[in-house]
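Enquirer: pasting the structure only:
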């Protein structure tokens, strides 16, 4: 099978030979649609951002003393495992 290669004005520049088994097939609409969606999704530039524990507002002081309270030991309030703390591997 031969296909024409054209320039921007639509003039035929050359003719190339292509494989009939690849380019001779009837296009499958669902596959073309999935390929188009994948291409558009890859071109999308996301705008999401999360704050790390260094960017979250709050004190770096220890919440309460390490021993003697009967509660589990805790560090800063901005730690990732705390509510309102920073995100570890979030989007930048």
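Expert: Structure received. These numbers were taken from a predicted model, which means no experiment stands behind them.

Enquirer: When you work out contacts or count neighbours from here on, use the C-alpha atoms and nothing else.
Expert: Will do.

Enquirer: What is the burial count for residue 29?
Expert: By the measure other C-alpha atoms under 10 Å, the count of residues near residue 29 is 9.

Enquirer: then this one, side by side with the first:
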């Protein structure tokens, strides 16, 4: 069974500011999240944030390097939300 992946509106707005390669790679990420769920260890620098939440992240290759973050909302119903896309500098400040 596939996962439902919601994309936060601020993420969609931010994606418009990045190069097209970022948007293409983001679409691939969404496809993998939908098919495989939140644990996509084959993506670059995939990991769970250490703050104890159900928040995961990975790198999206491009210039600049972008980090996507998603939250498992309901494991049983297989629902998650992509909550943010940030540059590496923003990630270090926010997370």
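Expert: Nice, thanks for sending it over. As the structure is a prediction and not an experimental result, all values here were calculated from the model.

Enquirer: What does the TM-score come to for these two?
Expert: TM-score for the superposed chains, counting by TM-score structural alignment, normalised by the length of the first structure: 0.19, backed by 31 aligned residues with a C-alpha RMSD of 3.8 Å.

Enquirer: Mind listing what's buried along stretch 21-32 of the second structure?
Expert: Within stretch 21-32 of the second structure, the residues scored as buried using 16 or more other C-alpha atoms under 10 Å are 22-23, 26, 29-30, 32.

Enquirer: got the contact list for the helix or strand containing residue 69 of the second structure?
Expert: Taking DSSP states H and E as the criterion, residue 69 of the second structure maps to strand 66-74. Contacting residues not belonging to strand 66-74 of the second structure are listed as 22, 38, 54-60, 78-88, 91 [C-alpha atoms under 8 Å, 6 or more residues apart in numbering].

Enquirer: next structured bit after it?
Expert: strand 79-87.

Enquirer: Report all helices and strands that that following strand contacts.
Expert: Taking 3 or more C-alpha pairs under 8 Å, 6 or more residues apart in numbering; DSSP states H and E as contact, the helices and strands that strand 79-87 of the second structure lies on are strand 4-7, helix 9-15, strand 66-74.

Enquirer: let's see 6 Å
Expert: Based on contacts counted as 3 or more C-alpha pairs under 6 Å, 6 or more residues apart in numbering; DSSP states H and E, the elements that strand 79-87 of the second structure packs against are strand 4-7, strand 66-74.

Enquirer: For the longest one, buried residues please.
Expert: Right, the one you point to is strand 66-74 of the second structure. 66-73.

Enquirer: The first one too?
Expert: Across strand 4-7 of the second structure, burial judged by 16+ other C-alpha under 10 Å covers 4-6.

Enquirer: Could I get those in JSON lines, plus columns for distance to residue 15 of the second structure?
Expert: Conversion of the buried residues of strand 4-7 of the second structure to JSON lines gives the following (distance: C-alpha to C-alpha, whole Å):
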{"residue": "4", "distance to residue 15 of the second structure": "20"}
{"residue": "5", "distance to residue 15 of the second structure": "16"}
{"residue": "6", "distance to residue 15 of the second structure": "15"}
